[in-house]
Every structure is written in structure tokens, then in C-alpha cells.
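Enquirer: the amino acid sequence is not available; the structure is as follows:
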């Protein structure tokens, strides 16, 4: 009997290739989006981790410093003075090829005679003699480097060739003396972006004379004496951290960003589940008579249930395998966008290709199969619930469905209330906030059939008399087939509401950022001073530049900023050091009321201001103290204000330059604001400023900085936009599947309409009108749902994710676009089944097999 059932199942599935294809596409797209996000995010972070191991090797700990780096004398004191042998000094920075400004490499300077004890990634494939020879040449021959053989091939370079790189210190010719060999795909990706040289060459190229970027330490947990010696000599600008903890803290920085991306992927999977449910329901309903006959001749409910689950399992495997392949391809496209976002907001990553791990593929397989099986449970249960006589009657399904609609409505209200309560009362948890959104959206999805019924019934009562028979048919068909149409409208509503909610959130943030950037840009022109901030000659030159700028006749006054890192509460924290004037002070948007003596205290007392994200993540309030590490020990700085800042989600501190110079060395400036006198020709003044600048120093107007800032903002949400449209694509497939299924199921009904005189053109417009009305209903219901989603995103999820608060900005165009998206998607999805059904001959449609 099982063999007969399996054959009948296979034959039936093969007779409905379109429905099978759409179901598989729905599964595949949902799985693909989830996997692609996971692969792109994990590949970016793995590339960052492996880049550190490329030069740290087996190091267990690391001595790192804030801007300006470590004095190389510290290494001498530790190794010679204290006798600590397992140390490796490192100098690192980024350079670009002279003729390819968009192709950057990480230049790493090492001590060749010490580095061998650590054996980093780039040494693992070299023999002992080969490694010794190459390392010796790095020291003996000036400006010599090692690069990846893959990189050399791509640049058409070979051993003993020279190439030119550009750094903050200018151009430099480097000579290739050997290649770095990779032993696997991960190390190949890392090595492709590395240039290895000795410390002296790296210091010269990067302008870090007498400075180190870090000191790698090889030490186990049972060396307390070594730890004591190291901590005793550490300056106030340095930290001793474990390599693993540093890597973990960097990953933790991107946690909220990662969660938000994965939530969008799961949204696509949720929409895909509606599609799977709809398709499997259709496949079950088409066989209602067959199932009824099988039940009548002795087939058990259990056998029917297993049959349907087996069909879904087969579709899940096929769809998941296709989804994995699509996910890998899509992940490569998303990798660039994810990496660029991490670069813009968090830290530098050099991911060039996907790193695929079995665990990530396994996760995709599990989600695809689990989502399919969960979605198929209701139709499988439906197929076995009724006795054979009832199964053979179509009206029984719709009658029972209308009873379920009433129960689903009550459940929907309960889920919406529960989701809101969960989102609003879950402290600072981003995951629970997103879970609240999913529950809310699912609750509204359960309300959709009831909303659809109510709206079409109201439409029929109000406009039925004016529409005529042909006009009333689409309205009544949606109502009579609510078991099918309700799910289709719900799937489309979810995708459109997510689109509206995300667009309202992004629009609100865009407007908030626009107002913030415009308020912050108080100066007329800005001189940018890029590059590593180091102690010594460069800082003196920047002070001299500032004096020359102030002496220009058209310059009324200046302001300055230095962006650096200091140790606050035992962790590196970004700090902005300001020299402000009365005009530049207007650029701060305070989140709380401040005292009139704020600026006097900022300049004269040991105080700091903190950005809103920093205050949120560290639970800082005005009046509290933050301990900053100095060479004189930890010094308390009182928080006197919290102000808005949307440049990043980790937050930072701000202090006056006068306060900074009491405890920390002079590192020059990151930028200088130029305020022109009245009636000054800014273009002419800009040309005067350029004549005073050198190297990569540049002048930008407030308009240029505003444009660049908004480009960074748009880049940040490029991934979000892409995933949002992918979710909409999944919903479109779902609507197309439902409409095709619905029209094919109504073949006999449409054949009767053709037989009594309805033309092909009228039938086409009838079907398209029906689908368009479904899209309109989905769009109308998506508007309030989208507003609820936007509210939770703005005031719960994004505040917890990034520490930002923003005002809700209403944009009516978002509503119109969402409504149009739902309507157009439904109409387009209805064109194919409409044309197909219009070509059916009445005799064939009315034939009973």
C-alpha cells in the first residue's frame, strides 16, 4: 500500500510542475538570504581575526597603545632590562599601490630574528632554511618585502621586481624578495592583503620613527612574575590584553549589526514559510477527492499524514540545496557591502572572498527543512482531520476555515499585545526586541484573513450595485476562497509592512542625521589632516600650519579637533579633543538640559562630555565620574553633558584640549575648522588654504563634508535595502504561487463563465482584478502594521542596537510606495495565470474525469 501511495504522490507532484517550482523557489530564497548574511558577516570577521594571526602567530597576549603607538624603548626595557624573551615587536599600517588608490594592503614590520619563535600564518608553509634566508635579506637589504604569490600574479610582478606604494609619509619603492605561501583558503585570503617587511622599513614607510604598533607576547597563565614585570613598565597609554579577548571584544562591537542583518534574513524565511504553507495547502486541497476516496477504501490518517510530510521533506531538501548554492553566490555579493559597513562604523576588515564553514551550511539545512516541516503541519493535519464523507465536500473546508478565522483573530490580538510587551519590557536586549517584532508581525498575519473578509464584504455592500456581475465576482471570489486568499494576502502584507517599517525607520534616521550633520558643521571650511597621529615632528608641523592659517587676512577664527583613543575604565575608548570657539559650540545637540556654566567647566575643570551611545551602553549619567588612565595614574573626569552623535554606535568622550594636554602627549590635530570673515570669497580662501597644505592634507567645505557623511550613511544601509527587496521578492513568488494555484483550482468555475458568454478579455481582466484587489488589501493592512514595526524599530531595537534616539519623521511617500508595491506585485503576479486561464477552452474546463 505504501508503494502505491508513494507512486500516486510522485505522479501528482509531477503533474503540477509550476506549483512545485514556486514552492522550491520560496524555500530556496528564504534559505539563501539567511545563509548569505551568515557567510558574509562571518567571513568579514574571520578575515579580521586571521589578519591578526598573520603576524601574531602563536602569541597569547598583546601590548597595545592608543594613538601614537608604543615607544620602542619599552621593548628594549622588557627584553633586555627585565629578561623577558618571548616578545615580538610589530609595526603595522595601511598603504596603497601608487597606481591603484582603491587597492590597499596592510604593511607589517617584524623583527626577523625574533619572529621565528611565534611562527605566524605566513611562515607555516616555508622550510626552515628558506625562512631564515628570506628573513635575513629583509634586514640586510633595504626596502625589501614579501608578498603573496597570488597577489604578485595579479599585479604581474615577480621576484626582484619593484613596485611603488603610497602612505601618509609619501611614496616609496619596495622590492620583492620572496613570496608568502598559503596552506588553505583562509590564509590565502589573508595573505593576499599583506606586505611583510622588517621593522626599520615599516617605520620609514609609515613615518613611525621610534614607535611600535604593538608588542606580541607568548606567555601562559602560570607566569605571574612575567605579568608583574610587564604591567610595572606599561605607560599610561598602553594596555596588556589577551589576543582572544581582543578578538572577542571586536566581534562584540558588531553584535547588534549582525543581529539586525540576521533578523532580516529570518524575515525572508518567515515569508517563505507562508509560501510553503500555501503551496502545500493547495496540493492537499487539489487531492481532497482523492484523499477522501483513499480514506474510504481503508487508508489510515497516519498514512495520509506521513505521505504529505514526506512530500514536504522532499521539497525541503531540493529547495534547501538550491538555497545553499544561491546563498553562497549571494553571500559573495553581500560580502563587499557588509565589509564596507563594518569599515565605516567599526574597524578595518580586508575580506575579499567568502569563507565557507560546514556549521554555517548545516545551519541553513536545518532552517530550510525545519521551516518547511513546520509550515506543512497545518495542511497535513487538515488532510487527516475530517472523515472521508466531509473531505469530499469543498464547502466543508471554507466553512471550517471561517471558524478558524474567528479563532485566529483572537490569537492575533493576544500575540500583538504580547509582542509589544516583550519588546518594550526586555531591558537592553536587541534579540528580544526583534523577537517582539516577529511576534507582532505574526499576530497581524493571523488578523489578515479577518481583515480581508471584512473589507471585501464592506466593498460588496457599498459598491456591489454599481459594479455589476463581472465587477462583483473578484470581490466575492476572494471571500469565498478565504482559505487560500487569506494566506496570500498575509504573505504579501508581511513583506510590504516590513518594507514600510524599515523605510520609515531609515527615513527617520536619515532626517535625524541630516539635521545633526548640518548643526555640527559650523565652520565654513575644514582642513583635514589624515594619517597616524604620532609624537614628534609631525605634530609640530601641524601646529605651525594652524598658526599660518590663523594669520590669513580672510580668516576670522579657528577651531580644532584631535580624534584619538585613551584608556577609560580599563578599555580603549575614542576621545575627541576640542579647541572650540563660540560658533563651534553651537554644533552640540544636548540630550538633557545643561547649566549655563557648561563651557567654562568644560575648559577649566577636569570634565568630559559623552555621546549618547556611550552613555547608553555604559549607563553613564551626568555627574558621574569616568576614570582615565594617564602616566600619573588613573584620573577622575566628571561627566557634565550628554550630546547627540551618529558617527558610530560605540560612542566616545569629548574633552577640551587644555584638559588633554595636562596628562597626554601632543599628537597634533585631526582637523581644523576655518571660520571666514564676512563677505569673504570662500572659493578664493579655499585656494589660499591649499597653498599651505602638503601631502594628503586637504580642504573641504561644509557641503563636501555633508555629502560625504550622507554617502557613509547610505552605505551603512545598503545591505538593509538589499535584504528588504529580497524579502519582497520572496513575497512576490508567494503571491504568484497562490494565484496560480487558486486559478487552476477554479478551472471548472471559470469554464462555466466562458461557456455562458464571458470573453477571454473579460476573463483576463476578471482574474487580474481579483489579484489587484488582493494586493490593495495587503497594502492597506500593511500601512498600520508598518507603522507599528517602525515604532518598535526606532524606539526599541535601534536604540538598543546603536544607542541612538531619533524622532519619528512621517513621509507620506513611503505609504504610497508601499501601497503601490503591494498592488503592482499582485497585479504582475496575476498576469500569467490570467493569460493561461483565458486560453482554456470551455469544453475542456467543464470535462469531468
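Expert: Received it, and whenever you're ready, just let me know what you need. Note that the structure is predicted; figures quoted are calculated from it, not measured.
Enquirer: from here on, contacts and neighbour counts on C-alpha atoms
Expert: Will do.
Enquirer: okay, now residue 446: neighbour count?
Expert: 26 (other CA atoms under 10 Å).
Enquirer: that one reaches residue 409, doesn't it?
Expert: Yes - contact criterion CA atoms under 8 Å: residue 446 and residue 409 qualify, at 6.1 Å.
Enquirer: what about the residue nearest to the spatial centre of the chain, which helix or strand?
Expert: Nearest to the mean C-alpha position of the chain, by CA atoms, centre = their mean, lies residue 261 at 4.4 Å. Using DSSP states H and E, residue 261 falls within helix 255-286.
Enquirer: try this one side by side with the last:
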């Protein structure tokens, strides 16, 4: 009976304070929505990559691969003649564009494809004949055709390596609703070789082998060719973006953590507002368990509503985040087309459970606190506040223990990214528990300046915060967490941006650079035309040249990004090494005895100066010694550098990818830039000719684009926090109606009350901002020196920008002001007699 009365009383309370319930639902909904959106976007990209690889790989178990120049066609012929019982199929793969859309062109042999894939047309001999005999026929999935607005029989323009090529869509494959091979064009292998200008070479040979056949094939293989397992290679590619996706997930959980503080605040204020009601119910015979269950049921209902709203909002938000995640993966890792959101039941269930579990944990503490109250003393404010102050030492010990636990996790976890995030959350939770213990001394410290500035009103504002610690403590802690999150992420992004800017300024030493705009090959950047280097060298005003060839080779642990460079006299200044290097570094490097590796490559492969590194050349594996480890922020996959002459001799490839031009002193850049553009315009393939400053600006633009999603998540965390603080502070001020009425009755004017309430909320915002600065700096240090290093292999100095701190203080004060404005106006207009009247 009493249990049902408690539930009815709780329903009436929520109905009378509907705005508080709405804000609570909105807060947890935003937290769940951010987690759901990031999870669905990550799941969609991972699933699209997995399905595409499965469709392309089919029943392939192994692949034959080689270096940047690929496999000679003769190898496939020899394989078929000498080992005819081994199922094999040649593949040529490249990158093409239709408008702004990037697609993968897959060249296959229709006569060898049957044991592996079902991408070739069946039952339509006319299409198969056209594919084999034509010189520009392609197949495209029905889903891609519908999305791109093209149809069967239509002629399309492909941008391949900066040049336009015509092709005809012979047929569509798959169903219009199947997005498995979205972004893939299929054609005959000879057509692909013609379009990609890859005559006589293959990218790989696909095979379906058992262990015995694989061992027999390895014994037959010539030097320079490697047999790899398809699953291992696909997993290595998928792992490239895993750290990036893990970072997004962790930041989304931060939004949910702020939402959890909101639920805690809501439940706490709900209990405080009804402490007299609970006391009466306890005196009438209600048990502790009934009170606990009633409070928990109310908050779980709020959590359920917030979770359901958050699920819907998360799906909508995921559609917007999907293209940001896909664009970043395309910029940093590999070509991927994702146009369909994968509504994974697992992600939906995870988001639901996270919302409900967060609500349960956050609501348990105030519900348990309500059951501990003595029925005779629940209406005594002093009893609650004394209990809150007595809990401060325990909060201090627990908070310190949490932060020490974070330090121990960092030390013990070594390279684990997940443990690094666990340590970060230990620091956050530990510090948030310390905040209530720091509020009283901070309030007493600010009491005298405020009294000097505002008189009695200032003293009342500061003392009121300490006197109502059970209510002000959680509100300040929640706002502290939100502001600290914005400070931490802001310092991390700004430090990274400044470091990248300095690195670019140091690395890009040339005055003018010439490159090809796009590459049709996934193994090498587009080469420059032959003879260009000599023509540029002959131009008056050119002092020196540097050249480079960017390719992807095979190492013992998978693909290796390599830059073969011909250094100019000024290029040496572009290297900034981490730690010591081997003696006579540049002399031994020029002779080809040493290679240089980037910091990310050294970190991920656990290499040090003096270690050996094996790379696959046409003549087999070649061992190199690591001469030095240089800082590089161009890719988290890492980079290996060797002399171009040595690379050309070992890999039989003397092409160049990029050309750096150093001008003579006092030579105007614009004149020579125009002359080189005219020279580049003489070639059939378009070339990019850019000045140093243009490259720096474009590189920072790409950096900003990469961190767009980080900024979006930061704004979402702020949105969750603002809703939480608005709810907490409004409830705080309205719950103090009786206290404000007493002040009015003792002579305080409406204007003075308005000023006192606004000043107190501003003071709480200022306290939160001051307390958030150490936590924000600590979060930034962990993000920079632990998370980024473990995820991407980059190390960088942290740089504290005063602008970020000013923005944080401004946000805290504005949030506090807006949150306290409505209740202060309401209290100032309420007659004291009404506020003092017993309910």
C-alpha cells in the first residue's frame, strides 16, 4: 500500500516539475545519441570494408604479391603451365574517379574467375563477349549505378591519374538495395591494364590453396614474389583505422559520462526536494527498500525515456557523422565508399544498455542516501549538510585512490590503447570526486574579495555555496567535468596543429614543388613525365633540385610506405631526429647502407636505431639497417626513407613522384612559378605546380578537415554538459525557495535577491572553471603523451593556449548565468508568504 503511494507521490512530483524531467530525459538522450552515432558510424565503415573485401576476395585463401611495380604477366602464365592444379586468377586494381566520387577499378580474367568470385555476368553471353573483346567496357553494381545516376549502356567519363578516359557500362550486377560492392567497377583485365597504363603487369594473383599446396607453391616461387594469406592481409588493412575509431568511441563515452552526472544530479535534487515526504512515509511504515525502489524506478523510467529518444537521435546523427568518418579514413588510410548506415542490433543493444546502466549507477547513490535518513530528522537541512561535510574525507581518499589507480594503469599497460583510456577515465572520476572537497576552501578564499566588492550580497553568495554543499558540490563537479573535457580536447588539437605546422615548415624546404594530382595505382604515387627534371634544372634561377619516389613495398610484417629521395643540399635541414642516430649518418645513408624510419613506423614495429629492416625487392628480401628515427606527422602508418639511386638500382624503378625546386637567393618566386607552370602544361598529363606557402596552407586545411569530427564531438559533449548544468542549477535555485523567502522577509529587496542568486551561480561557474583547468591540462597530457602515442605512434609537446582557457571560463560563466537567470527572476517575483507556506 505504502509502496503504491510512494509511486503515486513520485508521479505527482515529476508532473509538477516536468521541466526538470524533460531536461533529464534530454541530457541522457544526448549522451546516448552521441555514443550510438559514433558506434553506428564506426560499425558501418567497418562492415562496409569487411563486406567489400569478402566480395572481392570471394573464396581466395592466398595471394601472390610483389613490390611497387607489381607482378610480371609471365608469372601467371608460368604458374598455369607448371602448376596447373592450383586454382589461380590474375587481378589488376586501380583508383578512378567519376566526378568527385572515388572508385576502385578491378580488372579480372573472366576465364579464371569462376572458382573465386561471382562478379562476372552469367547467362548473358553477349555481355561476356563484349567484356572480352571490347576496349572500354565496365560493370558496375546496381546500387552504385542508382546512387551515381548512371544506367546500363551509358558512356561515362573516368578520371584516371589526372586524365579523362571514356568507358561504357555494359551491365549491372547485384541488387539495387545491396551496397556490398558500392564504389567498385569491374572490367576485363586487359581493359584495366589499358585504362591504368599497366601493360604487362599484375597487382596480384589470387589463389585457393590448402596448406600442402601453399608449401609447394612457396618452393616454386621466384625471388621478389611473396605468398601471403588473404585473411591476414585484410585484417592488417582493417587495423589501420582501428585506433582512429577507438578514439572516437572513447570521446563519445565522455559525453555519456557527463550525461550520467546529469542523472545523478537529477536524482539527488529529486530526493532533496521530497525529503519531508520521504520522512512522513517512513514514519507511516514505509521500509527503506520501498523508498529505494520507488526512487530507483522513477529515475530508471527517465533513463529509459532518454535512452529511447537517444536511440532515434543517434541514428539521425550517425547519418551525418558517417561521411565525416568515411572522409577521414579516405584521407588517412585507404579508399572506402560507405553510403549506407548499418543499423547493427549489437550497437543498438549496447547503446540501450549503456543508457540504462549509466542511469542505474547514477541513481543508486541518491536513492541509497534517502534510505539512510532518520525519519525524525529528514526535514533538518543541517543534518543533511553535516552528513555531506563528514563525507568529504572519504571522497578525498577515494578520489586520490582513483587518480593513483590511473597512474598505475598507465605504467602497467605499456602499449595498450584501451588501458590508456581506462587510465584516463580513472583520472577523470578521481578528480571529479575531489571537486566537492575543494569547494569549501575555495568558497572561503573568495569570501573576502566578494564581500569587499559586493558587500553583504557577496558574502551571502559565497557562504551559501559552502552551506548547501550537498547541492552545489555535484553541480560544480558536473560543470567541471564538461569544461575540463573541452579544455583537454582543445589543448590536444591545438598542440597537434602547432606541431604539424612547425613540422611542415621544417620539412617543406623547397620553394616550389611539382607533383601529379592523382595516382591510378594503389602501390605507387603517379610518376612525373620523363625529362621534366632536366628541363626544370636548365631554367635560369634554379639553384638545386630534390626528387622523390613514393611507393608501397612489402616488408616482413606487411605493406611498407617508402619514400626514395634524391636529397638537395637544403633537404638535410628537413629532418628532425628523435634520439641519437648512427655515426656518419648521411655518408652511410648516401651509400645505401642505412635507411631512415619515421617515429610511427618505429613505434608500431618496435624498431630502434641499429635494428635491421627487411624489404621485398625483385631479387628477394633485402636487409637494411635503421640509421635514425625522424619525427613525421604525415601518416600514422609510418614511412621508410632511402636514397633514390639505391632504390632505383634494387627495384629497377627510376621514375620520380615529386620534384622540389630550390631557387637562387633573391630570385622572385612568382616569375619562376609561372615559367614552371608553362613548362608543365606542355605534357599530356596534368601536373600540380605549387609554391611552398600553398602546400603549407593546403596541408593545414587537410589537418583541420581530419579533426572536424573531433570538434563535432567536442561540441556535442558541451551540449550534453550545458543541458545538465541548466537542469542542476535551476533545480538548485528553485529548491532553495524557502531560504530565499526568509531573506526577503528579513528585508532583502527583489533586486538584491536577484543579484545574490546571479552572483552565486556565476561564482559556481567560476569555481568550476578554476577547478577544471588542472583536470583539463591533465586530460590533455594523457591524450597527447599516452593515447596519441599508443594509437598513432606520434609524440609531441603539449602547448597550453591562453585562448582555450579564456573560452572555457567564458563558457562556464555563461552556462551558470543562463542556468541561474530564470530561477532568480522567479524567486525575485515570488511573494515571501507564498514561498514560506507549507506544502
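Expert: Received, thanks. Treat the numbers as computed from the prediction; the structure is a model and nothing was measured.
Enquirer: hang on, the earlier thing: in the helix holding residue 261 of the first structure, what's buried?
Expert: Within helix 255-286 of the first structure, the residues that count as buried by 16 or more other CA atoms under 10 Å are 256-258, 260-285.
Enquirer: what does it correspond to over in the second structure?
Expert: Using TM-score structural alignment, helix 255-286 of the first structure lines up with residues 242-273 of the second structure.
Enquirer: next, count neighbours for the equivalent of residue 31 of the second structure over in the first structure.
Expert: Aligned counterpart of residue 31 of the second structure in the first structure: residue 30 (TM-score structural alignment). Neighbour count of residue 30 of the first structure, defined by other CA under 10 Å: 32.
Enquirer: what about the closest residue in space to residue 30 of the first structure that isn't next to it in sequence, distance to residue 206 of the first structure?
Expert: Leaving aside its chain neighbours, residue 30 of the first structure sits nearest to residue 269 (4.2 Å; criterion: CA to CA, 6 or more residues apart in numbering). Separation of residue 269 of the first structure from residue 206 of the first structure (CA to CA, to the nearest Å): 48 Å.
Enquirer: now do residue 428 of the first structure
Expert: Per CA to CA, residue 428 of the first structure is found 42 Å from residue 206 of the first structure.
Enquirer: more neighbours, the two?
Expert: It is residue 206, of residue 428 of the first structure and residue 206, that has more neighbours when counted by other CA under 10 Å, with 23 against 18.
Enquirer: give the contact list for the aligned residue in the second structure for the more buried one.
Expert: Counting by TM-score structural alignment, residue 206 of the first structure lines up with residue 196 in the second structure. If you count contacts by CA atoms under 8 Å, 6 or more residues apart in numbering, residue 196 of the second structure has them with 94, 160, 520, 521.
Enquirer: now, which of these lie within strands?
Expert: When DSSP state E is applied, the contacts of residue 196 of the second structure are split such that 94, 160 fall in strands.
Enquirer: columns distance to residue 9 of the second structure on top of the contacts of residue 196 of the second structure, output as TSV?
Expert: Output for the contacts of residue 196 of the second structure, formatted as TSV (distance: CA to CA, whole Å):
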residue	distance to residue 9 of the second structure
94	68
160	71
520	70
521	70
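Enquirer: and the contacts of residue 196 of the second structure, which are buried?
Expert: 94, 160, 520, 521.
Enquirer: and the residues you listed, which is closest to residue 683 of the second structure?
Expert: residue 160 (15.6 Å; CA to CA).
Enquirer: max-length strand in the second structure?
Expert: strand 542-555.
Enquirer: what stretch of the first structure does that one fall on?
Expert: With TM-score structural alignment applied, strand 542-555 of the second structure matches the range 555-568 in the first structure.
Enquirer: next, the mean deviation of the matching stretch compared to the second structure.
Expert: Its aligned residues in the second structure lie a mean 1.4 Å from stretch 555-568 of the first structure after superposition (mean CA distance after the TM-score superposition for the first structure).
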